[in-house]
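Participant: predicted model and sequence follow; I will ask about them next.
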Amino acid sequence: MSFDGFEEIASTLIQANHVKQALQAVNKQQKMYKTLLSQRQLPKEGFSDQQIESLLSFFASMDTNNYENHIGIGEREGRVFSKLVEKRHFYLSHGIGRSGELTSNQPKAAGSSIILQLCNYLVNHAIQLAGCKNVKKSIVVPMCTGMTLALCLRSLANSLEQPNKKYVIWPRIDQQSVLKSIDTAGFTPIVIENVLNEDGSIEANLQSIESKIQQVGAENILCVLSTTSCFAPRVPDDVFEIGKICFKYGIGQVVNNAYGVQSKIIMERINKTIASSKSTITCFVQSTDKNFMVPVGGAVVSSGSDITFIDKVSKIYAGRASMTPILDLFITLLSMGKDGWEKLLAEREVLFQHFVSEIESKLTNTQSKFSLIRGSLQRNQISFALSIDLPKEEALKVGVSLFYRNCTGPRVVLKGSSKTVLPHLSFVGYGSHTDSYPHHYITLACAIGIEKEEIESFLTLLNKV
């Protein structure tokens, strides 16, 4: 609390020198808030919890549901029955945007609207710091990555106004959400089978992408939906080379960058594509929880070449939006600060090399049913895989055994498995991104926030399964 004459009045209650000293601390905090509002970047050092709560309390006081003597005669007035729920949301209950646009200012929620705009600036800065300096604009969408991709596909189609564009070229990646996003948006996926290399790595077939565009006709294709973050031994799609093909034929490239923000290699590749005059990226989408360590529920849409596309995505969102994923990310980014964010990114890169090195050492020095699949290591530096030299039933038990020892995350992929993802689309070898991978294998990930102790504990467990 600070107002004109505060120092003078407070000095009648306690000693003036104590008031003056206290106000210096208050003014320092107010200066931090002013810098945040004006510069709209991650603070160099993270804010304390008290500083964040103070800021949120101030913004909450700007929302009408917290006005003194407020009279609400509408169907949506920010009323919250449970005091526990109200506290959980820091008294911010109106949500964000308006029914016609995600980022529109909400007249009943000036404070929440400011938080939204600030969060969009902060996450854009975080993506720049991660290696994509050419990103120009980002928005946080309160939906999962797959649903956000569907929103982007629909936005691209609406902006082109070419109803004959019914197809999305999709280099195979055995994750259901992306295929479902294409289907949800009303398009038909054209699956491009991958190349299985001699070193065990799997990558998108660029020649097949171009051949399929020629075969189907660019006038009938909305975009290529490429993927940068994937389970080894699949490697990230080469978005630069795919972007060159898209540029050549005048179609878009939407990138599923689900957990790619934490990888310097991936972000620099996206950055290179944005900067090129001969390649293209319409937008790239990333998960909030996988990259920024917040609860599940949000995604970030970013663009560097066509920032108006971000506005189109915002305008296609139907209805008032939940504030929760935005608030979670806003608090987290303020808490991390620039130094904390860069430290987490650097630590993850170091731990990936440590994890691989320790795995190599353990497998080399002991007889093991596992072998490191080395082919994907240089291009996929988030995930890596170990082949499993066991019969199918025994290989499957490896994952079960790890799970029941409180180890989550590893995935056992069995060769020859089949799965129907959509009613009209089935895959052989599902999980391995190709029809005929020669081994059963287990995938591991070194994701942001992992600790060295977790790696050591996993290595100990690996000897027991």
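Facilitator: Happy to help now that I have it.
Participant: when you work out contacts or count neighbours from here on, use the C-alpha atoms and nothing else.
Facilitator: Will do.
Participant: which secondary structure element contains residue 254?
Facilitator: strand 252-256 (DSSP states H and E).
Participant: now do the strands in the stretch 301-450 of the chain.
Facilitator: For the stretch 301-450 of the chain, the strands defined by DSSP state E, counting those that start in this stretch cover 370-373, 383-388, 411-413, 418-422, 425-428, 440-445.
Participant: so for residue 195, which of the ones you listed sits nearest?
Facilitator: Closest of the strands of the stretch 301-450 of the chain to residue 195 is strand 425-428, at 14.8 Å (criterion: C-alpha to C-alpha).
Participant: flag every buried residue along the closest one.
Facilitator: 427-428 (16 or more other C-alpha atoms under 10 Å).
Participant: try it against this one:
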Amino acid sequence: MNRESFAAGERLVSPAYVRQGCEARRSHEHLIRLLLEKGKCPENGWDESTLELFLHELAIMDSNNFLGNCGVGEREGRVASALVARRHYRFIHGIGRSGDISAVQPKAAGSSLLNKITNSLVLDIIKLAGVHTIANCFVVPMATGMSLTLCFLTLRHKRPKAKYIIWPRIDQKSCFKSMITAGFEPVVIENVLEGDELRTDLQAVKAKVQELGPDNILCIHSTTSCFAPRVPDRLEELAVICADFGIPHIVNNAYGVQSSKCMHLIQQEMFSYLSNQIKKLSEAYNERLLHTPHNPISLAVTLKTLDKHHDKAVTQLGSMLFTRQVSGARVVPLGSVQTVSGYTFRGFMSHTNNYPCAYLNAAAAIGMKMQDVDLFIKRLDMCLKTVRKEQSKESDDNYDKTEDVDIEEMALKLDNVLLDTHQDASS
């Protein structure tokens, strides 16, 4: 609806009513104009009607949605399913041009504009999260592993002699496979145990750089977000080592935005609540919350009383939580061995060969509510009680079996004694 359309509408409906509707539309258009002018997140979130209006206005700018369009190229934004078209608000054509994903697509002005706005909003969000030095960014449909692989392949052109990537160990498959896929040899640096925490072994990193030679090293590949008791790598100290030896530094910052200083303030209350509730529950079962102050999201609680019996009880707890619809909690038994791309990791999932005990992970990330914590604690409590009860029953059964065997042995020995006595009396 434009000015002429509203004017025509006044001949059919009371002009006062039409003008009121026109003002309502202008309110939506004002929000859209501010977004296009500033390219930043609005102070207040949009309602669905504004979002749908904006998306519809952009979609009809793409050539595949032109009335009477005649497309004879190999890329015309055709779609066989109306369901798929509605699911994507009829943005069918796509963005970019061959070899340049950020280029404007002439036949898809609306999609290209949406892409530019998306990149601008994400850049603003990252700055709001505390990364003020960032200059540019673009959004692509790639997860952690492929993104890292492309980073390593890009560095290859600048360091053609390099064949190694120094990698402080984190037991996460995609980041490890990314180095293999890019054609490099990972050099695994084991973490060091400091209290309950697993931290970056800076001396081992520096020694390995000197041993292999800086020119033979593509980069140091560090990690920010991880499961406790591992904590984020010592990024600043690693950056100093990289600067001293002239080596690039690739940081795997998957999920890292939500654990920045700005985000930490938002989640701090929920993290403290989760920590306190887990601590209370763990103490009731003679366990303890591991002290990992350098990990701002993930928590870990020991499972020593389960582990001392056997690993089966530990893994059973994880299965019970999953079947009771507790997602995200992670049980880590001792002694797990995993081979990834030809490399064998002992103690896999614990980020080290020999962590002192089995443990359970839980995290307080953005969006978690107090009700989620309460429900998790309730279900964990029920699962622990069930596992303990089954362990106790199993111990009683084993005791009864042992007692029965002892009685049978005593009876057999008594029979033998009586038989010998009878034979002696007969002779």
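Facilitator: Yes, it's here. Quick caveat: nothing in here was measured; it's all calculated off a predicted structure.
Participant: how close are the two chains, by TM-score?
Facilitator: TM-score for the superposed chains, counting by TM-score structural alignment, normalised by the length of the second structure: 0.86, backed by 379 aligned residues with a C-alpha RMSD of 1.5 Å.
Participant: what helices and strands are in contact with the helix or strand following the strand holding residue 254 of the first structure?
Facilitator: Using DSSP H and E, the helix or strand that follows strand 252-256 of the first structure towards the C-terminus is helix 264-275. Secondary-structure packing of helix 264-275 of the first structure (3 or more C-alpha pairs under 8 Å, 6 or more residues apart in numbering; DSSP states H and E): helix 239-249.
Participant: so the helix it packs on matches what in the second structure?
Facilitator: On the second structure, the counterpart of helix 239-249 of the first structure by TM-score structural alignment is residues 235-245.
Participant: average distance between the matching stretch and the first structure?
Facilitator: Taking mean C-alpha distance after the TM-score superposition for the first structure, the mean distance separating stretch 235-245 of the second structure from the aligned residues in the first structure is 1.3 Å.
Participant: ok, and for that stretch, which residues are buried?
Facilitator: 238-239, 241-242.
Participant: those residues: which two are farthest apart?
Facilitator: 238 and 242 (6.2 Å).
Participant: show me what contacts the spatially most central residue of the first structure?
Facilitator: By C-alpha atoms, centre = their mean, the first structure has its centre lying nearest to residue 287, at 2.0 Å. By C-alpha atoms under 8 Å, 6 or more residues apart in numbering, the residues touching residue 287 of the first structure are 144-145, 257-259, 298-300.
Participant: could you do residue 199 of the second structure as well?
Facilitator: By C-alpha under 8 Å, 6+ apart, the neighbours of residue 199 of the second structure are 191-193, 230-234.
Participant: 7 Å instead, please
Facilitator: Counting by C-alpha atoms under 7 Å, 6 or more residues apart in numbering, residue 199 of the second structure touches 191-193, 230-231, 233.
Participant: for residue 153 of the first structure, see how far away the residue nearest to the residue nearest to the centre of the first structure when sequence neighbours are not counted is.
Facilitator: Excluding the flanking residues, the one nearest residue 287 of the first structure by C-alpha to C-alpha, 6 or more residues apart in numbering is residue 299, at 4.4 Å. Distance, residue 299 of the first structure to residue 153 of the first structure, using C-alpha to C-alpha, to the nearest Å: 15 Å.
Participant: how about residue 238 of the first structure?
Facilitator: Residue 238 of the first structure is 20 Å from residue 153 of the first structure, by C-alpha to C-alpha.
Participant: neighbour-wise, which of the two wins?
Facilitator: residue 153 (26 against 20; other C-alpha atoms under 10 Å).
Participant: surely that one and residue 187 touch.
Facilitator: No. With contacts counted by C-alpha atoms under 7 Å, residue 153 of the first structure stays clear of residue 187, the gap being 8.6 Å.
Participant: may I ask you to name the longest strand in the second structure?
Facilitator: As assigned by DSSP state E, the longest strand anywhere in the second structure is strand 217-223.
Participant: superposed on the first structure, what's the mean shift for that one?
Facilitator: Strand 217-223 of the second structure sits 1.0 Å off on average (mean C-alpha distance after the TM-score superposition for the first structure).
Participant: what range in the first structure does that strand sit on?
Facilitator: By TM-score structural alignment, strand 217-223 of the second structure lines up with residues 221-227 in the first structure.
Participant: what does the matching stretch contact?
Facilitator: Here stretch 221-227 of the first structure has contacts from 157, 165-171, 236-237, 239, 251-257, using C-alpha under 7 Å, 6+ apart.
Participant: write the ChimeraX selection for whichever of those residues are buried.
Facilitator: Written as a ChimeraX command, the selection of buried residues from the contacts of stretch 221-227 of the first structure, which uses 16+ other C-alpha under 10 Å, is:
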select :157,165,166,167,168,169,170,171,236,237,239,251,252,253,254,255,256,257
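Participant: surely residue 150 of the first structure touches residue 180?
Facilitator: No. Taking contacts as C-alpha under 7 Å, residue 150 of the first structure lies outside contact range of residue 180: 8.3 Å.
Participant: these two: which is more packed in?
Facilitator: Between residue 150 of the first structure and residue 180, counted using other C-alpha under 10 Å, the more crowded position is residue 150 (22 against 19).
Participant: so what's the more buried one up against?
Facilitator: Contacts were defined as C-alpha under 7 Å, 6+ apart; by that measure residue 150 of the first structure touches 181-182, 184-185.
Participant: residue 382 of the second structure matches what in the first structure?
Facilitator: Using TM-score structural alignment, the equivalent of residue 382 of the second structure in the first structure is residue 464.
Participant: what's the neighbour count on that match?
Facilitator: Residue 464 of the first structure has 10 nearby residues by other C-alpha under 10 Å.
Participant: roughly how far does it sit from residue 444 of the first structure?
Facilitator: Distance from residue 464 of the first structure to residue 444 of the first structure, by C-alpha to C-alpha: 17 Å.
Participant: what helix or strand does residue 418 of the second structure sit in?
Facilitator: helix 370-426.
Participant: picking up where we left off before, quick one: contacts for the residue nearest to residue 287 of the first structure?
Facilitator: 140-145, 148, 285-288.
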